[in-house]
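K.L.:
fold the following for me, if possible:
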Amino acid sequence: MITDSVRIGVLVPLTQPGWAEAGEHLLAGLELAIRDVNNDGGRPLELVVRDTAADPQRAEAAVDELADLGVAALAGEYHSVVARAAAARADSRGLPFLCSSAVLDALTDDPTDWVARLAPPQSRGWQIYADFLLSAGHTRIAVAAQASVYWASGTRILRDYLASRGGTLIEVDPEAVCDELVDNRATALLLLVGHPDPALSIVQAVRGDHRLGEVLIGAPAGQPEFAEWATPDTAGIPFLRYLPERLTPLGDRVETTLREQLGRAPSFVAFEGYDTIAVLADMLRSPGKDWSHVAVEGTRGKIHFSRMPGISVWQWARPPIQVVDRDPAEPDRFRVLGTG
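P.N.:
Here you go, the predicted structure:
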């Protein structure tokens, strides 16, 4: 009987300045899937976990280390800028990498057959978010953004998409948000900044300003998905998450197990983690199978990959996308505001 395990290298943010809660959920999904796959028999799979701490250079070093250890594939990562660094290094090492959760369209500079992604491209998700804003009557939309490739990409996507539909995107200083919202007559403010600071201080300032009582605050990147945002101050902030209206039967079972394991409802990132292993198990146990031949029933639907215009990696073409917020009357309850 074959007992040697097939090792999968895992990249997750588990310590600051990484979003450790996202890393915890991602790893929980990955580990549950490994247990399920191994319980089904066949050559066992094993995770070799490395903490990226949201550091691109640390991720590159981890890819090299894992490649030298002989892992068969790489999985994971939440932060887009970190995933981009890891994807480039995986491509250069000729190591398959299934990116679980990062969304930057340009995950690699050039087309590659070594990298695939489960999360939707940022352009698709953020355009759906822009449609939600426009349908709610918001045409003058402000953005408070910190310096980052990810935030800059999101700002560009929103500006171009809104302009083509009669909307206006206004960049405001995160340190002078309230006055600039008033001066620019903005009806919505999008937070493209870190949490808890300066995101929380901006929310408190805007909601404490009597001039801005009707201003919608949004966070398209999805941070309010996590328990750290489950407070009265941060409820009612629409964001993107990647879940369907109904999970698959597999997803229902996974949701129950992860809820017990985490002690709270699993985020969409946990489901991305589970689906990552479901795909890699199918590939690694089928010699010669590549991304183009994947057809796996995941927690959120049937997963298969294709080439998409402007996307350099193999992409799950239609992952589910929702615009949701936390109910101000019950912050632990999510309200679906739109889908795409």
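K.L.:
use CA for all of it now, contacts and neighbours both
P.N.:
OK.
K.L.:
mind listing the helices for the protein?
P.N.:
Ranges of helices in the chain, per DSSP state H, are 20-39, 56-69, 80-93, 122-135, 149-163, 177-184, 199-207, 249-262, 268-284.
K.L.:
any idea which of these is most buried?
P.N.:
Per residue and on average, the most neighbours among the helices of the chain fall to helix 268-284, with a mean of 24 (mean count of other CA atoms under 10 Å).
K.L.:
and that helix with helix 20-39, angle?
P.N.:
Counting by axes from the mean of the first three to the mean of the last three CA atoms, to 10 degrees, helix 268-284 lies at 40 degrees to helix 20-39.
K.L.:
with distance to P320 added, can I get the helices of the chain in JSON lines?
P.N.:
Formatted as JSON lines, the helices of the chain follow (distance: least, CA to CA, whole Å):
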{"stretch": "helix 20-39", "distance to P320": "17"}
{"stretch": "helix 56-69", "distance to P320": "28"}
{"stretch": "helix 80-93", "distance to P320": "19"}
{"stretch": "helix 122-135", "distance to P320": "10"}
{"stretch": "helix 149-163", "distance to P320": "19"}
{"stretch": "helix 177-184", "distance to P320": "33"}
{"stretch": "helix 199-207", "distance to P320": "27"}
{"stretch": "helix 249-262", "distance to P320": "13"}
{"stretch": "helix 268-284", "distance to P320": "10"}
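K.L.:
now show me the structure for the sequence below, then we'll compare the two:
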Amino acid sequence: MNTPPSPPGAERTDGSSVQIGALVPLTRPGWVDAGRHLLAGLELAVRDVNDAGGIAGRPLELVVRDTAADPQRAAAAVDELARLGVAAVAGEYHSVVARTAAARADALGLPFLCSSAVLDELTEQPTRWVARLAPAQSHGWQIYADFLLGAGHSRIAVAADSSVYWASGTRILRDHLAPRGGTVIELDMRALTPAAVCDELVGNRATALLLLVGHPEPAVSIVTSVRRDRRLAEITIGAPAGQPESAEWARSLGDDGAAIPFLRYLPERLGPLGARVETALRERLAEEPSFVAFEGYDTITVLADVLRSHGVDRARIAESWPHVAVEGTRGRIRFSRTPGISVWQWAWPPIHVADRDPAQPDRFRILHAG
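P.N.:
All right, here's what the predicted structure looks like:
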């Protein structure tokens, strides 16, 4: 008698591994540093899960695919991972890429736990298949706007590339700042050189410049130009998307990269689990782990808990999101339906505004807690 094959994601009892697909930007034009940290967190958590007995005695295995910040490449990877029979997909850093991956996972009925992307509308319609650990952009960037107002900034320029993510960030800042007396001045980086940005800042009497641009370029060139312009000695440069946390940022800019506030999705002080994971991540990365590495670790922690309690059937995994209650490296993780957010959302991870200390650029200072 011929037995029909089990559908993808169905329960298996043959001792084979439980597979999770991982979407990670590992090559340019993706933000490679972020991808490296995300993967380090994912891999460390898989190791810890397997050291603790795996999933009902079965080893957990990552099937990694490089998205290279390419939405179409990510969509193709989701299709491939679904065919391979992974129980769920995890990861991704870039919001525009994660949005495409989420839409594809939703269409295929494949659970996707997004680690790092923050775009509010990760899917066009509410979906039961997708959950997210990172805070929504509107939540984090409003905290950043409050920090700017508290620091006395009311004329804020944004040097912005063209993308849905940067346009969304600009809109969030404007909508939050305008009722509070703040003005957002848009500088289109498709038309301006870094030197021209300096002239625009002087002409518009801006007291703060936010980098809503790619890293390393044109972000590094803009920072260098502004730092060298004597007319702008008092201006504050900011980067809400988190570029200054990268070790590559510090290597590229040295002292010029300090005192540039950014959003960091970490508590002011890590608990015992977070501190242990921080030590292990530092050994694995040979540098200070970014918040993205913790997001990776927490992603696997959540999925391992779900797989242990609900099995590897995809529909059961998706049904489990509202029942998750897991201790992560940055606090207790629960998912809920949040107004304006189309996916199951952890509301909210800890957030603070930090920068690199000018007196010691490899040290981070907390400037404002959300």
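K.L.:
superposing both, give me the TM-score.
P.N.:
TM-score for the superposed pair, counting by TM-score structural alignment, normalised by the length of structure 1: 0.98. Supporting figures: 340 aligned residues with a CA RMSD of 1.0 Å.
K.L.:
go through the helices of structure 1 and name the closest to R307 of structure 1.
P.N.:
Among the helices of structure 1, helix 122-135 comes nearest to R307 of structure 1, with 14.5 Å by CA to CA.
K.L.:
how much does that closest one stray from structure 2?
P.N.:
The superposed helix 122-135 of structure 1 is, by mean CA distance after the TM-score superposition for structure 1, a mean 0.3 Å from where its aligned residues fall in structure 2.
K.L.:
same for that helix, what does it pack against?
P.N.:
Applying 3 or more CA pairs under 8 Å, 6 or more residues apart in numbering; DSSP states H and E, we find helix 122-135 of structure 1 packed against helix 149-163, strand 239-241, strand 330-339.
K.L.:
in TSV, list the ones you listed along with distance to E60 of structure 1.
P.N.:
Below are those laid out as TSV (distance: least, CA to CA, whole Å):
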stretch	distance to E60 of structure 1
helix 149-163	17
strand 239-241	27
strand 330-339	35
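K.L.:
of all these, which one comes closest to P17 of structure 1?
P.N.:
Here helix 149-163 is closest among those (CA to CA), at 15.8 Å.
K.L.:
surely I128 of structure 1 meets G340?
P.N.:
Yes - I128 of structure 1 is within contact range of G340, at 6.2 Å (criterion: CA atoms under 8 Å).
K.L.:
okay, buried residues for stretch 302-318 of structure 1 please.
P.N.:
For stretch 302-318 of structure 1, a neighbour-count test (16 or more other CA atoms under 10 Å) marks 303-306, 311-318 as buried.
K.L.:
can you list the residues that contact it?
P.N.:
With contacts defined as CA atoms under 8 Å, 6 or more residues apart in numbering, stretch 302-318 of structure 1 is touched by 105-121, 279, 291-297.
K.L.:
read off where that stretch ends up in structure 2.
P.N.:
Mapped onto structure 2 using TM-score structural alignment, stretch 302-318 of structure 1 covers residues 332-348.
K.L.:
before we move on, what about stretch 211-219 of structure 1?
P.N.:
Taking TM-score structural alignment, stretch 211-219 of structure 1 hits residues 231-239 over in structure 2.
K.L.:
distance between the ends of that stretch?
P.N.:
21 Å (CA to CA, to the nearest Å).
K.L.:
how about stretch 240-253 of structure 1?
P.N.:
23 Å.
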